[in-house]
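Colleague: Build me a structure from this.
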Amino acid sequence: MSEDAVKAMKQQVGIAAAQRVQSGSIVGLGTGSTTAFAIEHLGDRLKSGDLKDIKGIPTSFQASVLAKKYGIPLVTLDDVEKIDIAIDGADEVDPNKVLIKGGGAAHTREKIVDSLADVFIVVVDSTKLVETLGSTFPLPVEVLPVAVSPVTRALEALGGKPELRMGVKKDGPVITDQGNMILDVTFGSIPNPAEFEKTLNNIPGVLDNGLFVGLADVVLVGEIKEGQPIVREL
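Modeller: Modelled structure (predicted):
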């Protein structure tokens, strides 16, 4: 599939999600390339007057920068009682709408925001759909820097192959917005995500991991049909 086709899929699915936001909403703004199209379209709707009085809660520095660029007013979790709707991408989605997230190293904040939303909409292109979680994408685990070695050993004991995520165009490891490090752990498959999420988070030094269980309400999937991008709901 061409880069243009993938971009068209992401754009259509981002727009479809942004269309579901109503005036007066508090909106969780996710991280990543597909969600970026949703943030852009929310800005367009505000500019045209089609949408009024929304406030965004960003899940990352990237989401915050994009929201400011497109004129979406921002608030923090301290300022709101609840979040009406959150829009976010995913790296893998299984048939039960369980997700692996964290390719952008923002999953800890994303999980907080997405879990508080009345409706959490996941936006993906069709390449992100899998039968079994962990089959195409490693599971990101956010770790306190002081605990990288013991957590690595604990993850290996659980059958994982952890690798410290390294920066691109930067020497050294990726540092999250919270100042921590990411271990990308290959498990091959994760048959019981709900139990596994708890097991991983009980390892001392682990802040959170990229398994999102029971959080996704709606999954919008961008596909190419007969050369045209379409969006379907999972």
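Colleague: C-alpha from now on. contacts and neighbour counts both.
Modeller: Fine.
Colleague: ok, and the closest non-adjacent residue to Leu42?
Modeller: Once flanking residues are discounted, Leu42 sits nearest to Ala18: 5.7 Å by C-alpha to C-alpha, 6 or more residues apart in numbering.
Colleague: dump the residue contacts of the one you found.
Modeller: Ala38, Ile39, His41, Leu42, Ile87 (C-alpha atoms under 8 Å, 6 or more residues apart in numbering).
Colleague: Tell me the buried residues in the helix or strand the first one falls within?
Modeller: Which is Ala38. Here Ala38 sits within helix 33-48, counting by DSSP states H and E. Residues of helix 33-48 classed as buried: 33-46 (neighbour count, 16 or more other C-alpha atoms under 10 Å).
Colleague: Pull the residues that contact it.
Modeller: Contacts for helix 33-48 (C-alpha under 8 Å, 6+ apart): 10-11, 13-19, 29-30, 51-52, 63, 66-67, 70-72, 87-89, 123-124.
Colleague: just how off-centre is it within its chain?
Modeller: 17 Å (C-alpha atoms, centre = their mean, to the nearest Å).
Colleague: next SSE after that helix?
Modeller: Tracing the chain past helix 33-48, the next element assigned as helix or strand by DSSP H and E is strand 55-58.
Colleague: Quick one: the helices in this protein, in order.
Modeller: In the chain, the segments counted as helices under DSSP state H are 3-18, 33-48, 61-69, 107-116, 148-157, 193-201.
Colleague: and of the ones you listed, who's closest to Lys82?
Modeller: Ranking those by proximity to Lys82 (C-alpha to C-alpha) places helix 107-116 first, at 6.5 Å.
Colleague: one more, for comparison:
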Amino acid sequence: MRTMAIPYPHFLGSEKPAMEAGLLGPPPSPPSSSAASLPPPVAALTQDNLKRIAAYKAVDYVQSGMVVGLGTGSTACHAVDRIADLLRQGKLSGIVGIPTSTQTHQQALSLGIPLSDLDSHPSLDLAIDGADEVDPYLNLVKGRGGSLLREKMVEGACKKFVVIVDESKLVKHLGGSGLAMPVEIVPFCWKFTAERLRLLFEDAGCAAKLRTFSETGEPFVTDNKNYIVDLYFKKDIGDLKAASDAILRLAGVVEHGMFIDMATTVIVAGKLGVKVLNK
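Modeller: I've put the predicted structure just below:
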């Protein structure tokens, strides 16, 4: 894996994505001769600022005429906004977007991005999406937003998959954040399926919980009319491919949120700059 670090002054000087996003002001003026003068305070970048910076950097990979997979979630939405901005400015043209969810479809449609689907475009030039976890080998956990099946279909059909995250998403191993690893399942006898998932990873201290709406307690329903069971681990689950195979062998499971050996580039925005990780 190759790593390229880009400190913000150089990064912003080449494309100035954060300035265009209204995140950073212009470079400070040279200090005056007054000994009493102090530099103005610099506002700390928020997590959403970092997501936007990473998203804008990812859109640098988009070229006119490309078929582009459009991801889902709070990070990917910034990339969709950026693509729409560049289309309006005439800096991009001939883009066809393949959305990974109803939410992204509606966003892109409202912004005027031409859309299609995998039936019409079975091979994509590029996909851009966020991730919930990234391990040192660029394996991912995705789908905490509930769109993991369509994301995996679209992003599995692209020649280059660019992932955009802030540095809080980096983990030593998948499941290491202690947050959810989603599994999409059919609604029929969901308790039976959830228990079988838990037993698969009992040695890793797994808890399996149906995703519900906190206000009503009703199950979260995916775009495909399925449920999601979120798995939580206390220990490393070990061999990811073996874990993937075991999950997918269970009747009632539709797909899981481990994206193994799929990302080609991960762009990580942190407090000190942007890192570009390549396989």
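Colleague: returning to what we had before: got the contacts of Ala18 of the first structure as CSV, with distance to Leu133 of the first structure columns?
Modeller: As requested, these are arranged in CSV below (distance: C-alpha to C-alpha, whole Å):
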residue, distance to Leu133 of the first structure
Ala38, 25
Ile39, 27
His41, 30
Leu42, 31
Ile87, 21
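Colleague: Farthest-apart pair in those residues, please.
Modeller: His41 and Ile87 (12.1 Å).
Colleague: The closest residue to Glu218 of the second structure other than its chain neighbours: what's it in contact with?
Modeller: In space, and not counting its chain neighbours, Glu218 of the second structure is closest to Thr212: 5.3 Å by C-alpha to C-alpha, 6+ apart. Contact analysis of Thr212 of the second structure by C-alpha under 8 Å, 6+ apart lists Glu218, Pro219, Phe220.
Colleague: what range in the second structure matches the helix holding Ala38 of the first structure?
Modeller: Helix 33-48 of the first structure corresponds to residues 74-89 of the second structure when matched by TM-score structural alignment.
Colleague: rewinding a little: how about the buried residues of helix 33-48 of the first structure in TSV, adding distance to Gly56 of the first structure?
Modeller: Formatted as TSV, the buried residues of helix 33-48 of the first structure follow (distance: C-alpha to C-alpha, whole Å):
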residue	distance to Gly56 of the first structure
Ser33	17
Thr34	17
Thr35	13
Ala36	13
Phe37	15
Ala38	12
Ile39	9
Glu40	12
His41	13
Leu42	10
Gly43	11
Asp44	14
Arg45	14
Leu46	12
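Colleague: Now flag whichever of those residues is closest to Asp78 of the first structure.
Modeller: Ile39 (21.6 Å).
Colleague: Enumerate every residue touching His107 of the first structure.
Modeller: Counted by C-alpha under 8 Å, 6+ apart, His107 of the first structure has contacts Lys101, Asp208, Asn209, Gly210.
Colleague: about what we covered before: kindly reformat the helices of the first structure as CSV containing distance to Leu183 of the first structure.
Modeller: Shown next, in CSV, are the helices of the first structure (distance: least, C-alpha to C-alpha, whole Å):
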stretch, distance to Leu183 of the first structure
helix 3-18, 27
helix 33-48, 22
helix 61-69, 20
helix 107-116, 12
helix 148-157, 8
helix 193-201, 12
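Colleague: Next up, the contacts around the counterpart of Lys111 of the first structure in the second structure.
Modeller: Under the alignment by TM-score structural alignment, Lys111 of the first structure pairs with Lys152 in the second structure. Counting by C-alpha under 8 Å, 6+ apart, Lys152 of the second structure touches Phe259.
Colleague: cool, and the one 5 residues further on?
Modeller: Shown in contact with Ala157 of the second structure (C-alpha under 8 Å, 6+ apart): Pro122, Ser123, Leu124.
Colleague: Chain neighbours aside, what residue packs nearest to the aligned partner of the last one in the first structure?
Modeller: With TM-score structural alignment as the criterion, Leu124 of the second structure lines up with Ile83 in the first structure. Spatial nearest neighbour of Ile83 of the first structure, chain neighbours left out: Ala117 (4.5 Å); criterion: C-alpha to C-alpha, 6+ apart.
Colleague: okay but Ala54 of the second structure is in contact with Val274, surely?
Modeller: Yes. In this structure, Ala54 of the second structure is within contact of Val274 by C-alpha atoms under 8 Å, at 7.2 Å.
Colleague: Now do the alignment partner in the second structure of Val174 of the first structure against Pro182 of the second structure, distance only.
Modeller: In the second structure, the residue paired with Val174 of the first structure according to TM-score structural alignment is Phe220. Using C-alpha to C-alpha, to the nearest Å, one gets 12 Å for the distance from Phe220 of the second structure to Pro182 of the second structure.
Colleague: Find residues that contact each of these two.
Modeller: Shared contacts of Phe220 of the second structure and Pro182 (C-alpha under 8 Å, 6+ apart): Ile228.
Colleague: can you pull the buried residues of stretch 48-55 of the first structure?
Modeller: So, applying 16+ other C-alpha under 10 Å, buried residues of stretch 48-55 of the first structure: Leu51, Ile54, Lys55.
Colleague: and the last one, what is it in contact with?
Modeller: For Lys55 of the first structure, the residues meeting the contact criterion (C-alpha under 8 Å, 6+ apart) are Gly24, Ser25, Ile26, Val27, Ile72, Pro73, Leu74, Val75.
Colleague: likewise the first one?
Modeller: Contacts here follow C-alpha under 8 Å, 6+ apart; on that basis Leu51 of the first structure touches Gln22, Ser23, Leu42, Arg45.
Colleague: Could you export these as JSON lines, including distance to Thr132 of the first structure?
Modeller: Conversion of the contacts of Leu51 of the first structure to JSON lines gives the following (distance: C-alpha to C-alpha, whole Å):
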{"residue": "Gln22", "distance to Thr132 of the first structure": "34"}
{"residue": "Ser23", "distance to Thr132 of the first structure": "37"}
{"residue": "Leu42", "distance to Thr132 of the first structure": "33"}
{"residue": "Arg45", "distance to Thr132 of the first structure": "37"}
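Colleague: and which of these is nearest Val221 of the first structure?
Modeller: The nearest member of these to Val221 of the first structure, counting by C-alpha to C-alpha, is Leu42 at 18.7 Å.
Colleague: what's the matching residue for Ile113 of the second structure over in the first structure?
Modeller: Here Ile113 of the second structure is matched to Ile72 in the first structure, going by TM-score structural alignment.
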